[in-house]
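Enquirer: Show me the folded form of this:
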Amino acid sequence: MADLEAQNRHPQISPPIFARANIPLTLKFDEVVYKIRIQPAGGLFKKKTKSEKRVILNGVSGSVFPGEMLAMLGPSGSGKTTLLTALGGRLGGDLTGNITYNDRPFSNAMKRNIGFVTQDDVLYPNLTVTETLVYTALLRLPHSFTKAEKAEHAEAVIAHLGLTRCRNSIIGGPFLRGVSGGERKRVSIGQEMLINPSLLFLDEPTSGLDSTTAQKIVSTLWELANGARTVVMTIHQPSSRLFYMFHKVLLMSEGNPLYFGKGADVLTYFSSVGFSLSVAMNPADFLLDLANGWCNSLFFFLDLASVLESIAFFFVGVATADTNEDQEAVKQSLVKAYKTQLSKVVKMELAVDGSLHTSSNDRMLKGWSNTWLDQFSVLLRRGIKERKHQFFSTIKIVQVLIVAFLIGIYWWQSTINHLQDQVGLLFFISNFWGLYPLFQALFTIPKERMMLTKERTSGMYRLSSFFMALTIGDLPMELVLPTVFYAIVYWMAGLKPTAGAFFSGLFVILYNVLISQGLGLAIGAVVMDQQTATTFGSVIMLAFGLGSGFYVQHVPVFIAWVKYISINQYSLKLLLASQYKYDQTYDCGMNKTCLVRDFPSVKSVGISTSGTILSVGAMAVMLVFYRLVTYLALMRVGVTRN
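Expert: Now for the predicted structure:
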């Protein structure tokens, strides 16, 4: 009967649609301590001092059982998000204490049964709501489900979260109009609901939302908790309506727990330790005032002197505890009260057996949800759909076409008798298609970092499948514009009118694009900062251009080695080989013919069969090396403790 009532409450989602049967999870955390190393400020001429450790979490304990929703409250910097990240298995470093799930430590099997919604909604802006949830379903739901069943499950989540109206709207971003903030937050929650998580973490799910939208989201979470799930969230300043929906409350201040227990008992507890409300107000505001150590006329110590001071504040405006010393005293008294009155109660609750018979389920959850090929194909389609807007934006197409026609006009129908002009043209082409794809690729990994971290920590796919999808998915988009560019320039500039020369030159340009793209990906993955990566990439390409032998033909010995790692030098050598033969001559004036290979700009680079083979091989090594560096750099992204 109870199951029938639950089904009537949510007719859109029935148990068979869920990926697997819900496994109730009990979360326990005992004496959790987290420290970070603080490097003291110092200048160039200041003496270095030893770094110190700062305590972010100081002995926080608690437990949440299936069917309960825990809200962690506290002012900014109190350690709420740090604790949530630690409980979600996503925090490394100096972390001590005992965190268990059904009395077991964190594991990869457990990770795939836990949902984690970050404060910032990490979503692709150009995908629609339906596409976002369907792609997530294809990646996260088990291989035993067909694609149609996974899409059906995504549709059920859309209906359940009230996203039907905006299902075909794009997510949007800072400079792209899309769905509202509340709808974007519900999409993020929907991504985690797809796996029917037993334990759901949410970091500030109501941040930046109006009270009505916040009420809808918390009501949805409350219903999820009633479905035998465990819900843990951080929340900054909930309304009184939201506050009374929380089963349990954890109040923190500067990493110290001030209260842990039932939300309904919080006012009674603080009244018992000497703090009580003097006027009707939102309990959450009262708790945040306490956590900040701020004690004024809204509440007072339960003694005659405090009562008189409180009355004086009302009529005179004199605060009772408004100095830093008084605020610190209030905080310390609350910490002491917690240790003497609540810590034992929390320890008793931790002693309750939270283990369930989950060995068979653990076996079922081990390994990846989908095969490597399935992960690769989904990521490939998603990546192409998202990034095609970046590669084929109007401004980029117009930019390439304008540059192509400008070059064609400046070098209009040049001939071999103007050899310096033709060599300059080939160098410009190789240089342009070294810089352009490099700067395109520089921003790829930094932009993907948050998404990669989010999805990798959720165990959605292998890093290798993501990397191959990223590499192969960008190929068609990376190669279309240079092909169009080269075709326009080639015939306008009047280069060698043979199919062999055209296609060999096109091969060199596309080869150059792939290597430069790989270098850009490697720099972006290693640096992970767009501004720094741009500077670093500019300096490297400048060094490659100067070391190619076109600008400077008599390079000092101590810097001459740069040409051996210069992409520009090898691509220019191959472009020259595509246009000129080793024994080809040209009219050098005074009724003389000279060898092309002896022309200064050509001689410094060289054209020969052995040089061509060496250049192809060297560029092949670069192509593999830069991609390998990118992959190794990505291995550190999204790594969590096992």
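Enquirer: can we go C-alpha only for contacts and neighbour counts from here?
Expert: Fine.
Enquirer: Can you classify Phe145 by secondary structure?
Expert: coil (DSSP: H, G, I helix; E, B strand; the rest coil).
Enquirer: Which residue, neighbours along the chain excluded, lies closest to it?
Expert: Ala19 (8.0 Å; C-alpha to C-alpha, 6 or more residues apart in numbering).
Enquirer: go on, Leu209?
Expert: Gly182 (6.3 Å).
Enquirer: Following element in sequence after the helix or strand harbouring the one you found, please.
Expert: Gly182 is part of helix 181-193, with elements assigned from DSSP states H and E. Remark: after helix 181-193, the chain's next helix or strand is strand 199-203, criterion DSSP H and E.
Enquirer: what's the angle from that next one to helix 181-193?
Expert: 150 degrees (axes from the mean of the first three to the mean of the last three C-alpha atoms, to 10 degrees).
Enquirer: still on that earlier bit, Leu141 is in contact with the residue nearest to Phe145, correct?
Expert: Yes. Ala19 lies in contact with Leu141 (C-alpha atoms under 8 Å); the separation is 6.0 Å.
Enquirer: joint contacts of the two?
Expert: Leu194, Ile195 (C-alpha atoms under 8 Å, 6 or more residues apart in numbering).
Enquirer: For the comparison step, fold the sequence that follows:
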Amino acid sequence: MSSSNVEVSIPLSQRDTNDLSEMTSSDLKSCTKKAILSFCNISYQVKVKSGFLLGRKTVENEILSNISGIMRPGLNAILGPTGAGKSVLLDVLAARKHPEKFSKDVLINGEPRSANFKYHSGYVTQDDVMMGTLTVRENLRFSAALRLPMTMTNHEKNRKINEIIEQLGLCKVADVQVGTEQIHGVSRSERKKTSIAIELVTNPSILFLDEPTNALDSSTAHNLFLLLKRISKQGRTIIFSIRQPRHSVFKIFDSITLLAAGKLIFHGPVQSAIEHFASAGYNCEPCTNPADFFLDVISGDLIAMESDRDEEDHECENIEEFSFKEESVTEKLAKFYVNSSLYRDTKSELDQLSHNQQRSSAFKEFTYATSFWHQLRWISWRSCKNFVSDRRTSILEIITIIMEGLLIAGFFFGIKNDCSTIQTRVWMFYVLTACHCFAYVSAVQIFLGEKQLFEHEHMSGYYRQSSYFLEKVLCNLLPRRLLQSFIITIVVYLIVELNPAVKAFFIMLLTLWMVACSADFMTLALTIDQNLLNPMTTFLTVRYFHYMLRFSVMALFFGISVSQLSWLQYISIPYFGMKALQHNDFLGQNFCEGLSETEISGCPNFVICTGEEFLRSVDIDLSPWGLWQNHMALGAVIIIFFIIAFLKLLLFKRLV
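Expert: So this is what the prediction gives:
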């Protein structure tokens, strides 16, 4: 691994990164120049908190320790036992880890990674993250629309997609849905090929894969690596983590990087690995899989097998000796590699590649290939396709809403417009308001349901967080709430006798929709910057609606008689909603029309013949402004919490 073998290629960072949207198809083809990825003394730490309350301490846990190497065009494998740091190293090299958590820098052809690094690299996740309700071609089309330059025509993009589909042998399933837990789709091997095809859309010089053989059988894994080998011969540098490959797969590798407990055990060509371990005193038998042999040596299993030959009376001592030797083997092999000629040659070449280079943070300032509105349009397109394609889930959601409306309306079935049912009607408005308030849980689930998909696509440079958030609000959250309010309002109007005016129907629909949206945006504003739902945040949200609903009942039945609690009306979403619903339904109503004096005197509790009388009794303004001020208050809640959520998103750069 001498410096004379360095291939001359155009550094990716020397290309113009100011405006990637101006790249043409010819520029994109030039991005397939061979790329040599080098890294020197990479260390990665994470902070772990331990203890309780005042005794809590923060300790830095080192995941990677002084890892150096060079990845050339071909198949570059990262091997090691579980917990060795394979995936962390892969993420560091792929610029998917925060630069402040690891030391040193990663270079491409001797230059720091540029702002458009993600256009010249692809990342295939372990779990094949993609939209399962879309077809193979539609997933590729979405990737091409957001990651290829806007100057490329649709004809050029479609031609590129067809070439990749043919290259990876996906022609038969190109128009088949990828599949979900409810939808039967393509096979696992075809799903993995689709994940690779999505990344090949940008013609990347470097392709990263995290455990590509996960959940694949031996034959399928072998065929997959034959495909990757064919792709690597086009001049691509393919870097992947893998746990325990079979012998036929291992023979395809060009170089391997062995890790154990975050330390570098070996890095270099496959052919040199066996010789290196032999020089350390570990000989691989001719019929043994080298990958299994390396892992056995690293984990200390070979020493354990030697210990088993000892006397059975010393079994406990052998186990303790094995634990000690397992730790010492890792240290011994790491030091042995540092003192080897392979390491010295690698360091010499790294010094030449990184000569006079300082650590750069350019890749943090990532630029997108498409505009904000272009991203918003295509994310909206995918959401609509997802809703239409996933008919079972969509129909089930509609049926659930209808059943909810029938349950509420059925409970209040038989209510008439007379003075004896006013309180019952108020209770119905209370139930409707509570139903829409507690639907806030599904607002967070809209984001959590696609959390893994969003994280992968955002880190791969598909779209901005702001465009994704705005699309979820405008094309998913608001329409879902409108559909829920519309169905429930229709069902209730068909079963219960409410204000028959057409205007009253739409006002009730608007009120319920605004109540639901207010609850949703308040929840999003609280949870938008969290990795997971915080139990404390969930508790506070639930408590808020419980107390505000109770306050609304007391205030609207008995008026706000306690001045110390009167301020609660200004922060209560249910209070505004119930006031608007009662104002809309009761104003102009004559409950005693057609009733005799005997029937009126027989009404329970109290006699109120007009809606105006009841509204006055609970301190509700009778003027049209009394109705619209409640809607304006709900609208202000929606706008304020939306702005808070959006600002927190821009500040913390993190969704729920």
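Enquirer: on that earlier part again, got a list of what the residue nearest to Phe145 of the first structure touches?
Expert: Under the criterion of C-alpha under 8 Å, 6+ apart, the neighbours of Ala19 of the first structure are Leu141, Pro142, Phe145, Leu194, Ile195, Asn196.
Enquirer: Can you classify it by secondary structure?
Expert: Criterion first, three-state DSSP; result for Ala19 of the first structure: coil.
Enquirer: all strands of the first structure, in order?
Expert: 27-38, 52-64, 69-73, 94-101, 114-117, 199-203, 230-234, 248-253, 256-262, 276-277, 299-300, 585-589, 592-595 (DSSP state E).
Enquirer: How about the fourth one, which residues are buried there?
Expert: Right, strand 94-101 of the first structure. By neighbour count on 16 or more other C-alpha atoms under 10 Å, the buried set for strand 94-101 of the first structure is Thr96, Asn98, Ile99, Thr100, Tyr101.
Enquirer: residues making contact with that strand?
Expert: With C-alpha under 8 Å, 6+ apart, strand 94-101 of the first structure has contacts from 25-36, 59, 87, 105-106, 354.
Enquirer: Centre-most residue in the second structure?
Expert: Nearest residue to the geometric centre of the second structure (C-alpha atoms, centre = their mean): Lys451, 2.4 Å.
Enquirer: Which position in the first structure pairs with that residue?
Expert: Aligned by TM-score structural alignment, Lys451 of the second structure pairs with Arg449 of the first structure.
Enquirer: still on that earlier bit, from the contacts of Ala19 of the first structure, list just the buried residues.
Expert: Leu141, Pro142, Leu194, Ile195, Asn196.
Enquirer: Could you count how many residues lie near the aligned partner of Gly162 of the first structure in the second structure?
Expert: Gly162 of the first structure maps onto Gly169 in the second structure, with residues paired by TM-score structural alignment. Neighbours of Gly169 of the second structure under the rule other C-alpha atoms under 10 Å: 15.
Enquirer: hey, which helix is longest across the first structure?
Expert: As assigned by DSSP state H, the longest helix anywhere in the first structure is helix 463-493.
Enquirer: In the second structure, which helix is the longest?
Expert: helix 624-652.
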